[in-house]
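Student: here is my input; please provide its structure:
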Amino acid sequence: MDQLMAMRAFTRVVETGNFTRAADSLNLPNATLSKLVKSLEAHLGVRLLHRTTRRVVATPEGQDYYEKASRVLIDIEEIDTSFSASQRRPKGYLRIDIGGSTAREVLIPALPDFLKRYPEIKIDLGVSDRPVDLISGNVDCVIRGGPLNDSSLIARHIGDATMVTCATPGYLKAAGVPAYPDELRNGHKLVSYLSPLTGRAFPFRFIIEGEMRELKTQHHIGVNESNAHLAAAVAGMGIIQTFCYAAKDALKDGTLVEILQAWRPASYPFHVVYPQNRHMTHRLRVFIDWLTEIFPTALRG
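Tutor: The predicted structure follows:
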């Protein structure tokens, strides 16, 4: 038995909860991965995994072994990386997940620069506003805005996005231009962004008398995808609050007009997030370093 490979196979099964996904992520046949795990269980003399028709989960002994084995594998990979990273170019696939408007306006326009610097890295880009499970989805990192709630993940701040409140000239001509944030309560139609996780509308936020305040009011239309959210405002459906980088072209050509600029909300933080129990590869390290270089300016629009 190749014990090191068996440990890798077992930890990946625990992380993905599935033999097929684990085998795919390690580029192994299913039968080979299953044999490695069974050999490891025989070697240790304990049952490490409990198999059901839907999912594979670690037994109590398996969870204990997973935590110890993960630390060993990380240490080994860090030793290898420390000796080899300076002598080789990063290569291989990076699996990245990012929201729709951030992909369209920030990441994708800049990616040619990254791929020119690191031509041996290939990108698999998942574009969605919905949350993604980095472990079971075998994703290297996620780029997201807003607060972070999962303590099992490592986050690195990569910039802050400017927020704007805007609407089409046609809408403002018909409904009037609000002079103060509270006027949004007086019959204005709001285009709200709905949380893909909870389905709840994000409130409009403003800095009023030096404090961040949330304006809770009924929206006219709610959308849970960032590109479609902007499109609804461009179609004249009402007032939107969004990222400046997402609306910059529409603001520049006059399709949208910024309002309530004196009460712009505070900048919105963005992070790149990755699992703490997974080794950071050389390719992921250079990608994150690149993000911290280009995102701060791009996010301001």
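Student: rest of the way, CA atoms for contacts and neighbours
Tutor: Will do.
Student: distance of residue 12 relative to residue 43?
Tutor: 18 Å (Cα to Cα, to the nearest Å).
Student: those two: which is more packed in?
Tutor: residue 12 (25 against 11; other Cα atoms under 10 Å).
Student: and this one, please, so the two structures can be compared:
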Amino acid sequence: MIRLGLTSFNEHDTLTGKKRSTLYEYAGYLPFVEMDTAYYGIPRQESVTEWTKSVPDNFRFVMKVYSGISCQGEWQQYYQNEQEMVTAFLTSMQPMIESGKLYAFLVQFSGTFSCTKENVQYLEKIRHWFADYPLAIELRNGSWYAEKYLKQTLSFMKKNEFSLVIVDEPQIPTNPVPFFPFVTNEQFVLFRLHGRNAAGWMANDKDWRKKRTLYRYNVDEIADLSEAVEKIAGSAKEVGVIFNNNSGGDAAGNLLEMKAALGIEYDQLNPKQIDLF
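Tutor: Predicted coordinates:
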């Protein structure tokens, strides 16, 4: 099955026709979403329970892990040690795990997380922490894809049953991460499409969040990406595609274009509210 989804559920008026939508409303259009809430702070278990109750049985979540787990947050001020941090995160996520609606935990590393012995060992530690849970690993440092390391990178990902995220992002000269459609876990694959705005991707001013994913894929780019998704779908049980290019509100429109290109129609969605007039 190919699942198309968006990052967050509440800001896609092109999809729902509303400036701010609830998760229930979003789930009337798509069976898939990426939630980044826990990256900034581990949510209450009650909130996770409400998320799972708001969507139908066939709906799936990509949950980005807490920033401290992906080496990007100052977790020490909140937790005594790494194990306490991970336990807090997994305790929070139990309702989603038990509901069967978890597609994968997403561990998105920063561009400084390079291919080193120490970082390989840290990935092994993550696999130990998240034993038996589906893990999607997004690497934003091009060294993992360098010719001298690529074979070992793919072998390591397969051995640990990580799904190496297939990323489409700007090809900046200092640290290019290629679009590399390859299956490292046949159970599930995750595409994340960030757009191709190189200048915005490297922005470091106060408005960087408004620029980083400011991009709309054109017709030819959507066609090429759709072809790659369809090809990968022949080698994996589940394929998830997240459009993250929403700084300018373009993600939902591009998703609908890919949905049409792939001829996808979803059922088992939440009922949509019908206006009387």
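Student: could I get the TM-score for this pair?
Tutor: After superposition, the two chains reach a TM-score of 0.21 (TM-score structural alignment, normalised by the length of structure 2), with 110 aligned residues with a Cα RMSD of 6.7 Å.
Student: other SSEs contacting the helix or strand residue 89 of structure 2 falls within?
Tutor: Here residue 89 of structure 2 sits within helix 82-99, counting by DSSP states H and E. Applying 3 or more Cα pairs under 8 Å, 6 or more residues apart in numbering; DSSP states H and E, one finds that helix 82-99 of structure 2 contacts helix 45-53.
Student: buried residues, the helix it packs on. List them.
Tutor: Buried residues in helix 45-53 of structure 2, counted by 16 or more other Cα atoms under 10 Å: 45, 48, 49, 52.
Student: my guess is the last one contacts residue 99, does it?
Tutor: Yes - the pair residue 52 of structure 2 and residue 99 passes the contact test of Cα atoms under 8 Å, sitting 7.1 Å apart.
Student: buried residues of the helix holding residue 89 of structure 2, list them for me.
Tutor: 85, 86, 88, 89, 90, 92, 93, 95, 96, 97.
Student: dump these to a markdown table, plus distance to residue 167 of structure 2.
Tutor: Listed next are the buried residues of helix 82-99 of structure 2 as a markdown table, based on distance: Cα to Cα, whole Å:
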| residue | distance to residue 167 of structure 2 |
| --- | --- |
| 85 | 27 |
| 86 | 26 |
| 88 | 29 |
| 89 | 25 |
| 90 | 26 |
| 92 | 28 |
| 93 | 25 |
| 95 | 29 |
| 96 | 25 |
| 97 | 25 |
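Student: can you pull out the helices in the stretch 101-250 of structure 1?
Tutor: Per DSSP state H, counting those that start in this stretch, the stretch 101-250 of structure 1 carries helices over the ranges 108-117, 169-175, 226-234, 244-252.
Student: mean neighbour count and distance to residue 205 of structure 1 added to those, as CSV?
Tutor: Output for the helices of the stretch 101-250 of structure 1, formatted as CSV (neighbours: other Cα atoms under 10 Å; distance: least, Cα to Cα, whole Å):
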stretch, mean neighbour count, distance to residue 205 of structure 1
helix 108-117, 13, 28
helix 169-175, 15, 20
helix 226-234, 20, 17
helix 244-252, 19, 14
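Student: figure out which of those helices is closest to residue 289 of structure 1.
Tutor: helix 108-117 (10.6 Å; Cα to Cα).
Student: who touches that closest one?
Tutor: 121, 122, 287, 290, 294 (Cα atoms under 8 Å, 6 or more residues apart in numbering).
Student: what's around the second one, how many residues?
Tutor: Each residue near residue 122 of structure 1 was counted by other Cα under 10 Å, and the total is 14.
Student: can I assume it is in contact with residue 93?
Tutor: Yes - between residue 122 of structure 1 and residue 93 there is a contact under Cα under 8 Å: 4.7 Å.
Student: please enumerate the helices of structure 2.
Tutor: 13-16, 23-26, 37-40, 45-53, 82-99, 117-129, 147-159, 198-201, 208-211, 219-233, 251-262 (DSSP state H).
Student: of these, flag the one that's most buried.
Tutor: helix 23-26 (a mean of 22; mean count of other Cα atoms under 10 Å).
Student: ok, residue 30 of structure 1 touching residue 9?
Tutor: No - the criterion here is Cα under 8 Å, and residue 30 of structure 1 misses it with residue 9 at 10.4 Å.
Student: which residues are common contacts for these two?
Tutor: residue 23.
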